[in-house]
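In: below is the sequence, then the predicted model.
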Amino acid sequence: MDDIDLKILSAVQENARIPVSEMSRNIAMSQPAVTERLRKLEERGVISGYRAKLSPSKLGKHTTAFVLFKSNDCKKFEAFAEAAPEIVDLYRTSGEYNYLLKVVTESGETLESFLEACNAFGFSSTLVVLSTRFEDKSLI
């Protein structure tokens, strides 16, 4: 991967809908060359997909929390987590807790209900997000 690939990745990560024509002007390369590099980055799995960033608050989701969870049955908990719409990210971790969850709910009350449902699978420690300084920071 060279500097041009890094510029392409940075542009796509900033705005996945950027036209190839605009990207090629910014990078000072031809459109076919940029298109070919994008194709190769996709084939190698460097670019694993393109997606829209949704606003939780505009969807009525006003409470975000990170939950450290210690499960007494990981397979059952993972099946529960897969089906739970409140869990937007699930990480397997080392240490005292098995998992770190990012949970997004409508309110503190719905968060509480969700946490009560989790109790059947183990115990947790919850950190409620007060504000977000940045999110999805660029990898490049």
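Out: Received the coordinates, thanks.
In: every contact and neighbour count from this point should use C-alpha atoms.
Out: OK.
In: what's the separation between Thr63 and Glu109?
Out: Taking C-alpha to C-alpha, to the nearest Å as the measure, Thr63 falls 9 Å from Glu109.
In: quick one, which of the two is more surrounded?
Out: Thr63 (19 against 11; other C-alpha atoms under 10 Å).
In: list the contacts for that one?
Out: For Thr63, the contact set (C-alpha atoms under 8 Å, 6 or more residues apart in numbering) comprises 104-108, 111, 128-129.
In: in strands only, show me the residues you listed.
Out: 104-105, 128 (DSSP state E).
In: how about a markdown table for the residues you listed, with neighbour count and distance to Asp3 added?
Out: Below are the ones in strands among the contacts of Thr63 laid out as a markdown table (neighbours: other C-alpha atoms under 10 Å; distance: C-alpha to C-alpha, whole Å):
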| residue | neighbour count | distance to Asp3 |
| --- | --- | --- |
| Val104 | 24 | 37 |
| Thr105 | 23 | 40 |
| Val128 | 15 | 39 |
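In: next up, a structure to set beside the first:
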Amino acid sequence: MDHIDYKILSLLHENARVPISEMSRNIAMSQPAVTERLRKLEEQGIITGYRAQLSPHRLGKHTTAFVLFKTSSCNAFVAFSEESPEIVDLYRISGEYNFLLKVCTETTESLAHFLDSCHAFGFSMPLIVLSTAFENKSLVVDHA
């Protein structure tokens, strides 16, 4: 990858709907050249998809928490997690706990209800998010 690829990735991270024409003007390349670079980045698995970024608050999800979870039934807990709409991210981690979950719920009461439903699988330690300085920071640093 060169600095042009990094610039393309940076532009896409800012706005995945940026038109090819705007991208090509921004990096001073022809549209076919930018399209070809995008195709190669997709083929290499560097670009894995294009997504809309949703606002949890506008969707009524006002409580976000990270939950450390300890279980001896990992497969059953993963299956439970896949079916739980409250869990938006699930990470297998090392240490005393097996998993780190990012959970979005309507209220702290609905968070408590969700945590109660998890107790059949093990123990949890919730960490409620008070504020967010930034999220989804770009993995790309322009190497110009």
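Out: Cool, got the structure. Predicted, not measured: the structure shown is a model, and the values here were computed from it.
In: tell me how they score on TM after superposing.
Out: TM-score of the superposed chains, computed with TM-score structural alignment, normalised by the length of the first structure, equals 0.99; 140 aligned residues with a C-alpha RMSD of 0.4 Å.
In: related to what we said a few turns ago, now tabulate the ones in strands among the contacts of Thr63 of the first structure in TSV and tack on distance to Arg44 of the first structure.
Out: Converted to TSV, these look like this (distance: C-alpha to C-alpha, whole Å):
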residue	distance to Arg44 of the first structure
Val104	32
Thr105	36
Val128	37
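In: preserved in the second structure, out of the contacts of Thr63 of the first structure?
Out: Counting by both residues aligned by TM-score structural alignment, their matches' C-alpha atoms under 8 Å, the contacts of Thr63 of the first structure that remain in contact in the second structure are 104-108, 111, 128-129.
In: hey, which strand is longest across the second structure?
Out: strand 63-71.
In: for the second structure, just list every one of the strands.
Out: 63-71, 87-92, 99-105, 122-128.
In: ok, back up a step: let me know the closest of the ones in strands among the contacts of Thr63 of the first structure to Asp89 of the first structure.
Out: Val104 (9.6 Å; C-alpha to C-alpha).
In: just give the nearest non-adjacent residue to the alignment partner in the second structure of that closest one, would you?
Out: If you follow Val104 of the first structure across to the second structure using TM-score structural alignment, you land on Cys104. Excluding the flanking residues, the one nearest Cys104 of the second structure by C-alpha to C-alpha, 6 or more residues apart in numbering is Thr64, at 4.5 Å.
In: right, and that neighbour touches Lys102 too?
Out: Yes - counting by C-alpha atoms under 8 Å, Lys102 is a contact partner of Thr64 of the second structure at 7.2 Å.
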